[in-house]
Structure formats: structure tokens, C-alpha cells
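A.B. asks: Coordinates only, no sequence provided:
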């Protein structure tokens, strides 16, 4: 029995359609319904905001292609974590995973769940702001519900992802078609003197990128589940080459539609631009946009759960987290302990959650590690050219991503230094104090083994091996 348990591994059940749905479905979440007004507010003009959206799409495409090469060279799940541990070493990888598991992934899940809840309850509170307690209770319900779905069955969670991708694309298609009709009817006032008022200072440009890139977040999600992807050497690059350009085109068309229906001032004063657009263009049917936005956020939340739990799972398998988190259910073959842990941390982060602060601080932290990860690709290209590479990108691509990552990390603090970025940096570095005693010197209390055994029996889970 023990031999069988030690040979447990996750199944390869993610095909090309599911892979495209995972990438595009996670990218198209709450951002496109909530970030356009923030991008416009920070950059100052409609023309420049469209340039930011296009540039974010190009950057997401470059990043995802670099990750595709990394994923076909290092065929392991875990995304940035496993690439950093193979190229930059144990300490840097632990700093990443410590921050990702305790801040990055839970903050992303909390942010998307809050936006889902805002849109889900909006139709019931049309004449007044939604009560914060109601919003947070709905957000909690969504997180717990998706945790259960992802713990029960991989195939079912992927079916949820495909269904909600179709639903959200249809919702965005309504916005695009409505906008095209308005443009044909001559509603193009927002595009006159389109670049007037553009703010070209470093801080506004950097923060505008943060808000735009939040909407593209998820372009790297497929790399978290490489061991569950069928034919990763083919489907990994193919999926991102389908999903990322598709999302970029949709985002540009949706922003054009917003600007066709609303003045820049109306957009910037809106708290939920899709709902404002719906009320103006669809009239009494404006509530449809609240439903579409809620479904979009729910699908993105499911994708974040599916991939986020895998980082925790792989980190535990590498010895950087408690052993129980590296185990999978003996029948369902899902990493349920890691998913339960991610759920618990996400619920803690959700309590004081604020959408815009979550976006800015999460993006600041994320681009530090994106830069480190892609630097690893540059290292492999230069130092280990003999490695088998089923898919390769030009060396210019990782170089451009690294330069952009440096800009995005420095931009918010060079022009307008704020104490919150110092706090984030100090928290990241504090992980070193955890690494030295507990990981490097393995000073773990003996009671942890007894807790692991109890949880293993209670949750019906067993150790796993890599699926390569």
C-alpha cells in the first residue's frame, strides 16, 4: 500500500481547449470591468489609455512566450517558483514562494472575489451603495464554493472554466457590438484631441500600467499546471499564442466602446464602468452588465484557485512548506491540502481588503519576481544552450521583459515614494529569517510529524511524485 501511495501523481487532464480557457478565462476577470477608469484617470487621456492597454497586451504576450520556453525546458508545475529554484537557487525561490503563498496568491483571490461580490449584489442595491458586510459575505461564499469544486475534481473545475469563459466573452461581445453601433452613429467625441491631458511622468505611467496589467493577470497561469497539461511541449506555447492576442483585441475593443458611450469625465467618476456603460446604452437592461461582470470575475477566480493551489503544492514537494501540503487525495488526485490552505489565507486577506490597494501592492511584488524568473531564462540561454528546447523565443524577448519589469518596480517609488512599498519590501525580506532556521538548518519541531500524520489520515491524502 505504501509503495502505491508514494507513486501517486496528478493526472494529465488539461487539453488545448482547457488550456486556452485557463489562460483566457483567468485573464478576463474583474479587471476589464473595473480598471479602465483607473487607467484613464492615471494616464490622463483616452488616446494614451488605449496605448497603455495595447502595451500591456504586448508585454503579456512577450512574458507568456518566455514562460512557454521555460515550461518546455523545465517540465514541472509551479510556475515562477520552480523556474527560480532551478536557476537562482533555494533562497530566492523560498522568498518568492513565502510571499506568493502568504500575500500574492491570496491577495489576488481576495481582490477578484471582492469585485465578483460587488457586481453580484449590485442589482439588489440599485439606489444605494452595496453594504460592505454583504459584499464580503458573498465574496467568502465564492471562495469557499470554488475551493470545494477544485478539491473534488480537476475535470469539473476545468468544465466550470470553459463555461464561464464562453459566458464572459458573450458579455464582452455585447459591449463591443454596442460600441461599434455608437461609433457608426457618430459618437466619437472622446476621440477628438485624444492625447490632450496625457500625464507622462514616471509615477502616473507606472501606476496606469499596474491597473492595466491587473486585467491581463493570468497570462502565466498555465505554467503552474504543466504536469497536468497534455503534450506541454506543444500545447503550452500554442495555448498562450491563442489566448493572449485574443484577450488583447477584446480589451482594446471594449475600451473603445466605453469611450464611445461615455465621456472621459464620466468614465473617471464611475466606480464600475461596465455598469455605467450598461445603464447608458442598454437602459432598463443595464443590470445585464452586472451579471456579465460577476460571471467574468467568478470564472477568473476559479482559474486563480486552480493554479494558485499548485504553487503551494509544488513548494511543499520541494521541502519549502510542510509535507502535508505536497499530498494529493488518494481517489480524486487533487492537491486538496494545498487548496484548503490557500483558501484559509485568502479569507484572512479578504477581511481588510481594498481593491485598488490590493492591485497596486500585488503588482509591485509580482513584477519583481517576473523579472527574476525571466532573468533565469536569459541565464539558461547563455549558460546552457545544450538543453533540449522544443520551443524557443528570440533572446530579445526576455531582455525586453526584464527592462520593463525594472521600470514597473521603480516607477511608483521614484516619482512619489510611499511607505507602503517599503513595508512590502521589508515583508519580502523577512522571509529570510524563516528560511535560515526552518529550511536551511531544518529546525522543525517534532510535533509537526504527528500533525502531518493526523491530517494525512483525516484528509485521506498521500505523498506524490513529479509527473514528467
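C.D. replies: Nice, I can see it. Just so we're clear, the structure is a prediction, and the values are computed from it rather than from any experiment. Residues are numbered from 1 along each chain as shown.
A.B. asks: Please make it C-alpha for all contacts and neighbour counts, starting now.
C.D. replies: Noted.
A.B. asks: Does residue 286 touch residue 292 like I think?
C.D. replies: No: if you go by CA atoms under 8 Å, residue 286 and residue 292 don't touch, sitting 10.4 Å apart.
A.B. asks: Wait, a helix at residue 303?
C.D. replies: Yes: judged by DSSP: H, G, I helix; E, B strand; the rest coil, residue 303 forms part of a helix.
A.B. asks: if I look at it, how far off is residue 45?
C.D. replies: Taking CA to CA, to the nearest Å as the measure, residue 303 falls 33 Å from residue 45.
A.B. asks: Contact partners for residue 50?
C.D. replies: Listed by CA atoms under 8 Å, 6 or more residues apart in numbering, the contact set of residue 50 reads 252, 255-256.
A.B. asks: putting a second one here so we can go through both:
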């Protein structure tokens, strides 16, 4: 492995395919595909599984709806900040490339180290587990499905989607559009069912809706973690900027359309849940959408189980599409082995990075527990979101001359940064847990890896031999930036 500056040269100096043309990832993602990537990733398992966790932590239906609305508002404000970053720095990689350009290589490596080895694989594993639980549930009506069965089905889903994303970008985006439509229709059915209950006067949940609210800092923070898990994916489009058609236009438009649509849907769906189910029914349900379906649709309640599985599958596909690109960009900048910065010479997909992400996700899946994954994922993610937003403030103050096709008022990143700091500190201040210390130590341990392997280039000869072997075996070649 090379230093950042040296590696960039080594990667970009050999970028010819068999016809002597430069090898690049194609710009094939338009506005519809971009909206589908964001909304299709956001609408996953969370809205079908997190409502009971939010209610359990916050304590009341009214406060729960406030949490969901605030999570949506926070995602919208954060996405506006990312829209400006994405139009100023028009490179794939999301938070990684923004931190690299504003905070330097050490902090960027800390991000990619924790992201590649934990954050993104944990997200993939969490979505795969929720998909699997809905798939196997009909076969175990009278008992809880065996953990081994659930994890085997989850592993199969991960491998299938990894294969799809390695084969063809256009096909993977078609999969994303299809599943987005399916899951939106499922949520619309839930909304309509709730409206019917409200019109017929069958809903009593909203009487004294703020009674029993937990006002502690830790319960509120954990409730936000569970809610924000459902909104996760709002930043995925920034990871594939180099594959967007007209990114300076497509990026902000897609972000605003997709996140606003998802926020409205989530609020209406939660209102429907509360209209149909009592707080006790909702909190004791292992799959709130299925419980809702059994009560409203009767014998057709199984449709909600299918819809939830399809939703999680589509979200998993979107995470693979963007997650592989982050690993790819980090390798191109010299923070990961060179082989991960290469694309297939015929398929033009970053297959080595996707394969690597798949392997790590399968490893995380082995000891994985859904609720723990969500909490630690959100804690780590918002830590780096805060650093990214600090970078935007730095660019606004120190480099106002940079061209900005899209701008946000400086008060917006300041507000989101304050929220990010609050989310990171909330579960620690009120109810400290040793697990958060372990996660923090893991994030900062990236520095210990950076010094010998990146800065001092330890064992470059061995890595070069492995790279050559894998390059021939996988039929891949270095890819240039799409600028």
C-alpha cells in the first residue's frame, strides 16, 4: 500500500482497458434512479420494526410522533448540507471524501477504518437480519424461529445482492426502483387502513397521548437512534456522486424529493399504527406491521410480512450499491489496499470493493443482535456526521471562493452539528454503558493502523503481489475519477 499522494499517482497512471481507453465508472444514475436509491434505502426494515422501540423508550404515542417528525426534519436539514458538499466536492465517497478534503487523511482514515470494518457492515447485517425474520416468520407461527435459520437466510440475501451489484449497475438500479415502488405501495396501504380507523372513530390511542412520556436524556437519545435508523440512507447518494448524471442538479433535487416524501410517509404510517394498535400491543409486537396487518386485513395479514421483507431487501440493495463505492473511493485515495480501487474491465462495477464489503458483512452477521447493531451504528454514524458538518462550516468560512451550484444558509449546518453532538453524548451522559467506550476506542484505534500501514507503508511488497494475483483473477483494472 502506498501513501495517499503516491498511491493516487499509481492508481491513475494505469487506467487503460483492452481498447486503450480510460476506465471509469459510468454516469448512469438519473433523477428517478437517484430518488429511488435514497428512498429505496431509507424505507427498509426500520419503519416496520423501529416504531415499537421508539415508543418503548420515549413512553407515549404523542412524544413518539414528535420524535419521528424531528428525525425527519433532522434528515432533511442534514441532506441540505450534504447537497452543498456534494456540489462543491463532486466526487464519490460521501463523508469519507469530504472529511479527507477538510479534516485531513488521519481523520478520514479513522472514518473509513470504522466504516468499512463496522458501521456499513453492521447496517447491512441489521437489514439482512430484519429481512430474514420476516421471511421465516410464516414458517414458525407458534414459536420463535431458530437463530441459525434466520442468519442463514440473511447471509443468502447478502450474497445474492452482492452478486447482482457486481454484475451490472443498471440492473441493480432497476431492482432498486422496483422495490421502492413495492414498499411505497405497502406503506400507502397502511396509511389508508389507519385513515379508515380514524374516520370510523375506532382510535382511542390519541387521548392523553403524552401521558407517561420519558423525559430523560438517555431515553430520548435512544429513541432518536431507533427513529434515525429508519431514516438512514438519506446520505447514500453522496457516496455515488461520480455515477450521477448532472450531479450539481440531480443531487439536491433527489435529496429534497426523496427525504420529504419519506418523512411524510413515516409520520402517516405511525399515525396509522397508533390508530389501529394500543401502545401495549405495539410495544409487545415483534413485527408491528404484521400485527397491524392481522388486525386490519384479517386473513390477508400475511401481505404485510411480504411487504416488510421486500422493503428490507430493497434497502439492503441500496446499502450495497453505495457502501461498495465508499470502500472503492477510500482505496483510490490510498487508505485501503489498491485492489479495492479497481473496477471490472467489462462490467465497469467496483466488484473487489463489493466482494470485500460482503465478506465483512457476513462476519459481522455471525454475532449480530438487531437492537445492539442499531444503537452502536447510530452512535458511530452521527459522530462522523458531526465531523463532516464541521468540514462544511470550514469550507464556508475559509474557502468562500469555491464554486457552489447549491448553497445553504450557515445556520443550518450549525443546527445539525449541535444535534449530532447531542445525539452522540445523550446515551453517555444520562446512562453510561461500557459498550459505547468500546466503540469509541475502536474508532480511535484507526490511528494505530494508519501510522505503520499507511504513513510508513509497512509490507508493500506482499500487498503488491496479492494485488497482482487478485487483479488477474477478478479481471479488474484501476479506475479514474469521473470529474
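C.D. replies: Thanks, I have it. Only a predicted model underlies this, so the values are computations on that prediction, with no experimental measurement involved.
A.B. asks: And residue 303 and residue 45 of structure 1? Which one has more around it.
C.D. replies: Higher neighbour count among residue 303 of structure 1 and residue 45: residue 303, with 29 against 21, using other CA atoms under 10 Å.
A.B. asks: so the more buried one makes contact with residue 29?
C.D. replies: No: using CA under 8 Å, residue 303 of structure 1 makes no contact with residue 29, being 9.6 Å away.
A.B. asks: Just the helices from the stretch 301-450 of structure 1, written as ranges.
C.D. replies: 336-350, 355-383, 396-415, 419-434, 447-459 (DSSP state H, counting those that start in this stretch).
A.B. asks: which residue in structure 2 lines up with residue 117 of structure 1?
C.D. replies: Taking TM-score structural alignment, residue 117 of structure 1 has residue 132 as its aligned residue in structure 2.
A.B. asks: Do I have it right that its match meets residue 148?
C.D. replies: No: if you go by CA under 8 Å, residue 132 of structure 2 and residue 148 don't touch, sitting 10.8 Å apart.
A.B. asks: of those two, who's got more company?
C.D. replies: residue 132 (23 against 10).
A.B. asks: quick one on the thing from earlier: and residue 286 and residue 292 of structure 1? Which one has more around it.
C.D. replies: Using other CA under 10 Å, the more surrounded residue of residue 286 of structure 1 and residue 292 is residue 292, with 24 against 18.
A.B. asks: For the more buried one, what is the corresponding residue in structure 2?
C.D. replies: Match for residue 292 of structure 1 (TM-score structural alignment): residue 307.
A.B. asks: Its match and residue 188 touch, don't they?
C.D. replies: No: contact criterion CA under 8 Å: residue 307 of structure 2 and residue 188 do not qualify, at 11.3 Å.
A.B. asks: Show me the helices in the stretch 1-150 of structure 1, by range?
C.D. replies: Going by DSSP H, counting those that start in this stretch, the stretch 1-150 of structure 1 shows helices at 2-6, 16-27, 31-34, 36-43, 46-73, 80-87, 90-99, 105-121, 132-152.
A.B. asks: a markdown table for those, including distance to residue 394 of structure 1?
C.D. replies: Conversion of those to a markdown table gives the following (distance: least, CA to CA, whole Å):
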| stretch | distance to residue 394 of structure 1 |
| --- | --- |
| helix 2-6 | 40 |
| helix 16-27 | 22 |
| helix 31-34 | 30 |
| helix 36-43 | 31 |
| helix 46-73 | 9 |
| helix 80-87 | 19 |
| helix 90-99 | 25 |
| helix 105-121 | 30 |
| helix 132-152 | 37 |
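A.B. asks: closest one to residue 162 of structure 1 among these?
C.D. replies: Closest to residue 162 of structure 1 of these, according to CA to CA: helix 16-27, at 5.4 Å.
A.B. asks: for that closest one, which positions count as buried?
C.D. replies: By neighbour count on 16 or more other CA atoms under 10 Å, the buried set for helix 16-27 of structure 1 is 16, 18-27.
A.B. asks: Name the residues that touch that helix?
C.D. replies: 158-159, 161-162, 164-165, 215-222, 229-230, 235-236, 238-240, 242-244, 247, 296, 299-304.
A.B. asks: Narrow those to those in helices?
C.D. replies: The helices, defined by DSSP state H, take in 158-159, 161-162, 164-165, 215-216, 235-236, 238-240, 242-244, 247, 296, 299-304 from the contacts of helix 16-27 of structure 1.
A.B. asks: Going through those, which ones are buried?
C.D. replies: 158, 161-162, 164-165, 215-216, 235-236, 238-240, 243-244, 247, 296, 299-304.
A.B. asks: Relative to residue 150 of structure 1, how far out is residue 157 of structure 1?
C.D. replies: Here residue 157 of structure 1 is placed at a distance of 6 Å from residue 150 of structure 1 (CA to CA).
A.B. asks: How about residue 112 of structure 1?
C.D. replies: Taken as CA to CA, the span from residue 112 of structure 1 to residue 150 of structure 1 is 17 Å.
A.B. asks: Who has more neighbours out of those two?
C.D. replies: The neighbour comparison of residue 112 of structure 1 against residue 150 (other CA under 10 Å) goes to residue 112, with 29 against 24.
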